[in-house]
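J.: Quick one, structure for this:
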Amino acid sequence: MNRMNGTGAEWNGGGSAPSFDPLTDPIPGFHSEDCIDTVDLRLTEELIEFIACDHPGSATAPGPPLGADLLDAPADWGPVGTELGPFQLVPVRVERDLRLLTRWMNDPAVAAFWGLAGSDAVVETHLRGQLDGDGRSVPCLGVLAGVPMSYWELYRADLDPLARHYPARPHDTGIHFLIGKIADRGRGLGTLLLRTVADLVLDRRPSCNRVVGEPDLRNTPSAAAFLGAGFRLTGEVELPDKRAALMIRDRALRAVL
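T.: Next up, the predicted model:
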């Protein structure tokens, strides 16, 4: 999937950075096997079959709907505080949000990576594919200080075709995002909000131990935003429509990255 348009990463999350080098310093109580990310690994047929049996509507074995709350109801997560005011993920309603999202998708900087420029119908088809689906992907507006200013897709990475391209774990949660207005880009807002949303996922989804991003390698601002938000670059993956940087934020490393 080609769904990333972020901002630069010059904002560092506020406060002084921890005196910790994740490349050289040991982490008390942390075991390296908790974060194995060898991208050469692939899902085995046995694991694919197990996931398909446990979740018969998964991306690896399409079937009946998986049921509600695959993402633990983002609509109920509520607002959280940030340095720029309260931020909340609000699930998209087509009749309310379509015109705004169409305008954002027709921005050339967004269209280059999302591929959804065109009429309202183009964007509506994309949204309906999620809203009328089984709940493995939830499109949301990011509302900051009362103003809708970003678009987010939270998705079950372990139930997505992406899982065939990296060593997925149960309940891995993926993020796609874009910043709507040109004036909001390039000043660290993407970094701030990516960290905020990743924290929300880890706080509201106790079964999820990893948040995943896969920005296009050409999208340097988005990749920088992920890195600034505490994600680790674990490798590159060749997806059907892009070569992506695989970014992972681990629950186990949350306090030090």
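J.: okay, CA-based contacts and neighbour counts for the rest of this
T.: Will do.
J.: where's the residue nearest to residue 202 when sequence neighbours are not counted relative to residue 34, distance?
T.: Residue nearest to residue 202 in three dimensions, not counting chain neighbours: residue 208, with 6.3 Å by C-alpha to C-alpha, 6 or more residues apart in numbering. Distance, residue 208 to residue 34, using C-alpha to C-alpha, to the nearest Å: 13 Å.
J.: Let me see the ranges of the strands in the stretch 51-200 of the chain.
T.: Along the stretch 51-200 of the chain, the stretches classed as strands by DSSP state E, counting those that start in this stretch are 87-91, 137-144, 147-156, 173-179.
J.: Throw those into TSV and include distance to residue 56 and mean neighbour count, thanks.
T.: Shown next, in TSV, are those (distance: least, C-alpha to C-alpha, whole Å; neighbours: other C-alpha atoms under 10 Å):
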stretch	distance to residue 56	mean neighbour count
strand 87-91	25	23
strand 137-144	16	22
strand 147-156	14	21
strand 173-179	18	24
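J.: could you dump those to a markdown table with distance to residue 100?
T.: Formatted as a markdown table, these follow (distance: least, C-alpha to C-alpha, whole Å):
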| stretch | distance to residue 100 |
| --- | --- |
| strand 87-91 | 14 |
| strand 137-144 | 10 |
| strand 147-156 | 9 |
| strand 173-179 | 12 |
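J.: out of these, which comes closest to residue 113?
T.: With C-alpha to C-alpha as the criterion, residue 113 lies closest to strand 173-179 of the strands of the stretch 51-200 of the chain, at 9.8 Å.
J.: Measure how that closest one sits relative to strand 147-156, angle-wise.
T.: Relative orientation of strand 173-179 and strand 147-156, computed by axes from the mean of the first three to the mean of the last three C-alpha atoms, to 10 degrees: 150 degrees.
J.: Quick test: name the residue nearest the centre of this protein.
T.: Taking C-alpha atoms, centre = their mean, the centroid of the chain lies closest to residue 175, which sits 0.7 Å from it.
J.: quick one: contacts for that residue?
T.: Applying C-alpha atoms under 8 Å, 6 or more residues apart in numbering to residue 175 gives the contacts 152-155, 211-213.
J.: let's see this one next to it:
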Amino acid sequence: MRPTETSTATTTDSEDTLELSLPDELIALCAGQTGAAATDTDRQAAPTNPARIPDPSAAFDGPPLLGVHDLLDNVSTWGPTPTPVGTFHLVPVRVGRDLSLISRWMNDPAVAAFWELSGPENVAEEHLHSQLTGDGRSVPCLGLLDGKPMSYWEIYRADLDPLARHYPARPHDTGIHVLIGGVTDRGRGLGGCLLRAVANRILDHRPTCARVVAEPDIRNTPSVSAFLTAGFRFAAEVELPGKRAALVVRDRSLRDLL
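T.: Predicted structure coming up:
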């Protein structure tokens, strides 16, 4: 899923120049000054009705992780947003409540081909655990449409992610990973509509972020198409470990034009 080794990218965007200054957060992370781990007790919450979540403001199983608000401006407080297809809300994952649903989505063959997280629930749990006990550079979320969970998202700091080794990252670049969970929600144009809404939400709540980026597998034509529909521009093909990706970018400066 995420890049881990250095490779090359062929860029089509002459304006994407390499930023040599390190973000303050990265310097602090390298010095071991940020981040805190959640306890097992923090992550064990009684499951609620998986079809509907009555209290989306309860982001994690325990108190918000140290650093989440510093690195991604507190995703849990962004709140719902109206879209042409309904009210959409990003709700940070709670493992005790959401694991079964997320694992079921990951075992859908169409999803497993690109996410590679199929198998027993502990596979998805380990993936979620690595983010929820991390330093806050990635926040896993459920996407609720009119109150119903229908998608899984990861909002992450692309400039602090291994992805930054593969393209000319700029400070505060924010990345998106997404999957549409239900088969009946695919192929109806929801992806492009919701990606636009989430990208706008990021730009609204992260004033230091000038670009939202993503790296869908180049073979995943519906995903690439959804990003382009959502106002992202194609910037490069990037060779990542395990996949060749389409690097797509939504620029704040072009927000009202694309």
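J.: Work out the TM-score between the chains.
T.: With the length set by TM-score structural alignment, normalised by the length of the first structure, the two chains reach a TM-score of 0.80; 217 aligned residues with a C-alpha RMSD of 2.0 Å.
J.: who's in contact with the nearest residue to the residue nearest to the centre of the first structure once chain neighbours are set aside?
T.: Excluding its sequence neighbours, the residue lying closest to residue 175 of the first structure (C-alpha to C-alpha, 6+ apart) is residue 154, at 5.0 Å. By C-alpha under 8 Å, 6+ apart, the contact set of residue 154 of the first structure is 71, 137-140, 173-176.
J.: Now with 7 Å, please.
T.: Contacts for residue 154 of the first structure (C-alpha atoms under 7 Å, 6 or more residues apart in numbering) come out as 137-139, 173-176.
J.: Tell me how far it lies from residue 140 of the first structure.
T.: 8 Å.
J.: Could you find the counterpart of residue 82 of the first structure in the second structure?
T.: Under the alignment (TM-score structural alignment), residue 82 of the first structure pairs with residue 83 in the second structure.
J.: residues contacting its match?
T.: residue 197.
J.: now it: how far from residue 96 of the second structure?
T.: If you go by C-alpha to C-alpha, the gap between residue 83 of the second structure and residue 96 of the second structure works out to 29 Å.
J.: quick revisit: higher neighbour count, residue 208 and residue 34 of the first structure?
T.: Neighbour count, other C-alpha atoms under 10 Å: between residue 208 of the first structure and residue 34, residue 208 has more, with 19 against 12.
J.: hang on, isn't the residue nearest to residue 202 of the first structure packed against residue 169?
T.: No: the pair residue 208 of the first structure / residue 169 is not scored as a contact, 9.0 Å apart, by C-alpha atoms under 7 Å.
J.: Quick one: average offset of the longest helix along the first structure versus the second structure, please.
T.: Secondary structure of the first structure per DSSP state H: the longest helix is helix 189-204. Taking mean C-alpha distance after the TM-score superposition for the first structure, the mean distance separating helix 189-204 of the first structure from the aligned residues in the second structure is 0.4 Å.
J.: Pull out the buried positions in that helix.
T.: Residues 189-202, 204 are the ones in helix 189-204 of the first structure that count as buried (16 or more other C-alpha atoms under 10 Å).
J.: quick one: which of these is nearest to residue 112 of the first structure?
T.: Nearest to residue 112 of the first structure among those, counting by C-alpha to C-alpha, is residue 190 at 17.5 Å.
J.: Does that closest one touch residue 225 like I think?
T.: Yes: Residue 190 of the first structure lies in contact with residue 225 (C-alpha under 7 Å); the separation is 5.8 Å.
J.: Which elements pack onto the longest helix of the first structure?
T.: helix 220-228 (3 or more C-alpha pairs under 7 Å, 6 or more residues apart in numbering; DSSP states H and E).
J.: Which residues in the helix or strand just after the helix it packs on does the neighbour count mark as buried?
T.: Next along the chain after helix 220-228 of the first structure, taking DSSP states H and E as the criterion, comes strand 232-239. Counting neighbours by 16+ other C-alpha under 10 Å, one finds that the buried residues in strand 232-239 of the first structure are 232-237, 239.
J.: same deal with stretch 80-88 of the second structure?
T.: Neighbour counts using 16+ other C-alpha under 10 Å place 80, 88 of stretch 80-88 of the second structure among the buried residues.
J.: residue contacts, the nearest residue to residue 81 of the first structure once chain neighbours are set aside?
T.: Among residues not flanking residue 81 of the first structure along the chain, residue 87 sits closest, at 6.2 Å (C-alpha to C-alpha, 6+ apart). With contacts defined as C-alpha under 7 Å, 6+ apart, the neighbours of residue 87 of the first structure are 79-81, 142-145.
J.: Go ahead and confirm residue 68 of the first structure touches residue 137.
T.: No: using C-alpha under 7 Å, residue 68 of the first structure is not in contact with residue 137, being 11.2 Å away.
J.: Surely residue 195 of the second structure and residue 230 touch.
T.: Yes: with contact defined as C-alpha under 7 Å, residue 195 of the second structure and residue 230 form a contacting pair (5.8 Å).
J.: which residues in the second structure form helices?
T.: Taking DSSP H to define them, one finds helices in the second structure at 24-30, 68-72, 95-106, 109-115, 121-132, 190-205, 221-229.
J.: Which residues belonging to the fourth one are considered buried?
T.: Translated: helix 109-115 of the second structure. Result for helix 109-115 of the second structure [16+ other C-alpha under 10 Å]: buried residues 111, 114-115.
J.: Skipping adjacent residues, who's closest to residue 174 of the first structure in space?
T.: Counting by C-alpha to C-alpha, 6+ apart, the residue nearest residue 174 of the first structure is residue 212, at 4.5 Å.
J.: which residues make contact with stretch 129-136 of the first structure from outside it?
T.: Residues contacting stretch 129-136 of the first structure (C-alpha under 7 Å, 6+ apart): 65-71, 137-138, 155-156.
J.: Let's see that with 10 Å instead.
T.: By C-alpha atoms under 10 Å, 6 or more residues apart in numbering, the list of residues contacting stretch 129-136 of the first structure from outside reads 57-59, 63-73, 91-94, 124-125, 127, 137-139, 153-160, 173.
J.: Can you report how many residues lie near residue 15 of the second structure?
T.: 8.
J.: which residues touch the aligned residue in the first structure for it?
T.: By TM-score structural alignment, residue 15 of the second structure lines up with residue 36 in the first structure. With contacts defined as C-alpha under 10 Å, 6+ apart, residue 36 of the first structure is in contact with 167, 234.
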